[in-house]
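Student: okay, predicted coordinates and the sequence, questions at the end:
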Amino acid sequence: MMSEVPVFHSKYSYNHHDSKAQHLDIHEILVKKSRLGTFLFYFMVAVFLGTNVYFVTMKEVDISRSIWSILVCFVLAMFLHYNPVKKERVVIMPAFGVQLETHYWSGRIIRRFVPISKILSSMLNECVTPVTCYWSLALLLRDEGELMLVFQKLQPPLKMLVPVWKALRAAINGQETSIT
């Protein structure tokens, strides 16, 4: 059952599923795939390959140099274009704990479970780098005194992190997990 209107962003979308019958509160952030970006990526690769083939057939460029430039271009393009994460999900089970899931486009899923008794608090952190500034959501773990990032691979905006943070705080404090 969908309990909230999904929140959309240019790069991510947020969905909240609240199942009262199963006592689950599921928050997921999905990575959007841009069709225009994908088309432009493949178009530029085709133009680059066509240019290299033209120069090789016209004998203006050495073949070994052309092959190396094609390989370097493909590796660089794949590095810039490829994002293996499909979505990250937080499953809050107030009686048991929090399950953090990372879903990859390849089908692989990595799950991490944190018992509710080990969670001291959840916090929103502002992360500042020389290039950018973004928000992260972390769990402060009891006994270990360390932070565990909730969304480890993605950097969703603050408006998507706040409902998850509120639900985590409610579950940790033993309250209802409804979000206003």
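Tutor: Perfect, I can see it now. Quantities reported herein were computed from a predicted structural model and do not represent experimental measurements.
Student: from now on I want contacts and neighbour counts done on CA atoms only, so please keep to that.
Tutor: Noted.
Student: how about the strands in this structure?
Tutor: In the chain, the strands defined using DSSP state E lie at 7-8, 12-19, 24-31, 85-93, 97-104, 109-115, 119-128, 133-141, 147-149.
Student: out of these, which gets nearest to Val164?
Tutor: Among the strands of the chain, strand 24-31 comes nearest to Val164, with 6.5 Å by Cα to Cα.
Student: try this one side by side with the last:
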Amino acid sequence: MTGERQSDVITQTRNGQVLSYVCEWMSDSEDEGLRTHRISVKTSERSLDVFMLVVMACFCASLAFFPSYNFGSSLIITMLGISLSMWAKRNRVEQEAVVVMPTLGIQLETVYCSKKVDRRFVALDKIVTPVISEAVTPVTSYFYLALILREENDLLLTFLHLRPSLNMILPVWRSIHEALGTKISSAESFIQKTS
């Protein structure tokens, strides 16, 4: 694609976690072509500081609680703490993306901090419609975007790990409707009134 590249950015803070929404599209016109919606978790330098604090705490605790053991035992306990914190960091989600390809389908991507990427492709003819719904738990409530698929009993969640705000979900929902060629005027006006 040799067309123009544009992007929109929205930022949200929830429970101390900063989410950044970036919509990028590359094509000759905004109405056609590939559209990528990315929701990223912004990490700070504090994560490295927290990691070092965990390592030092493991080392000091092993020396304090096991004074009769030698330095090697303390080192083993510290290494265990390091490996546990690295394992926890490796499984954290860094970014989720929905790539809308108008003639082909939708690709859902999850990028972990370990740079492992999970991708799932859904063909357009398999998608009935995208829906925005609200999940209510005893502690919180949040909106989510799901796809209703033909010949499947379950909904397919687009952002499985991150919980973006309604303002971040709406452009993705519109892009999927545009790719499917469905009208959204009445539903969109209802959502804009409630948000």
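Tutor: Yep, that arrived. Please read all numbers here as calculations on a predicted model, not as lab measurements.
Student: TM-score them against each other, please.
Tutor: TM-score of the superposed chains, computed with TM-score structural alignment, normalised by the length of structure 1, equals 0.76; 171 aligned residues with a Cα RMSD of 3.1 Å.
Student: export the strands of structure 1 to JSON lines and tack on mean neighbour count?
Tutor: JSON lines is the format used below for those (neighbours: other Cα atoms under 10 Å):
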{"stretch": "strand 7-8", "mean neighbour count": "14"}
{"stretch": "strand 12-19", "mean neighbour count": "18"}
{"stretch": "strand 24-31", "mean neighbour count": "21"}
{"stretch": "strand 85-93", "mean neighbour count": "21"}
{"stretch": "strand 97-104", "mean neighbour count": "20"}
{"stretch": "strand 109-115", "mean neighbour count": "13"}
{"stretch": "strand 119-128", "mean neighbour count": "15"}
{"stretch": "strand 133-141", "mean neighbour count": "18"}
{"stretch": "strand 147-149", "mean neighbour count": "16"}
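Student: contacting residues around the alignment partner in structure 1 of Gln95 of structure 2?
Tutor: By TM-score structural alignment, Gln95 of structure 2 lines up with Lys87 in structure 1. Lys87 of structure 1 makes contacts with 28-31, 102-104, as judged by Cα atoms under 8 Å, 6 or more residues apart in numbering.
Student: so which of the strands of structure 1 comes closest to Ala171 of structure 1?
Tutor: Of all those, strand 85-93 sits nearest to Ala171 of structure 1, with 7.4 Å by Cα to Cα.
Student: with structure 2 overlaid, report how far the closest one is off on average.
Tutor: Compared with structure 2 after fitting, strand 85-93 of structure 1 deviates on average by 1.2 Å (mean Cα distance after the TM-score superposition for structure 1).
Student: now the angle between strand 97-104 and that strand, please.
Tutor: Relative orientation of strand 85-93 of structure 1 and strand 97-104, computed by axes from the mean of the first three to the mean of the last three Cα atoms, to 10 degrees: 170 degrees.
Student: and the gap between the closest residue to Val93 of structure 2 other than its chain neighbours and Arg92 of structure 2?
Tutor: Once flanking residues are discounted, Val93 of structure 2 sits nearest to Tyr112: 4.3 Å by Cα to Cα, 6 or more residues apart in numbering. Distance, Tyr112 of structure 2 to Arg92 of structure 2, by Cα to Cα, to the nearest Å: 6 Å.
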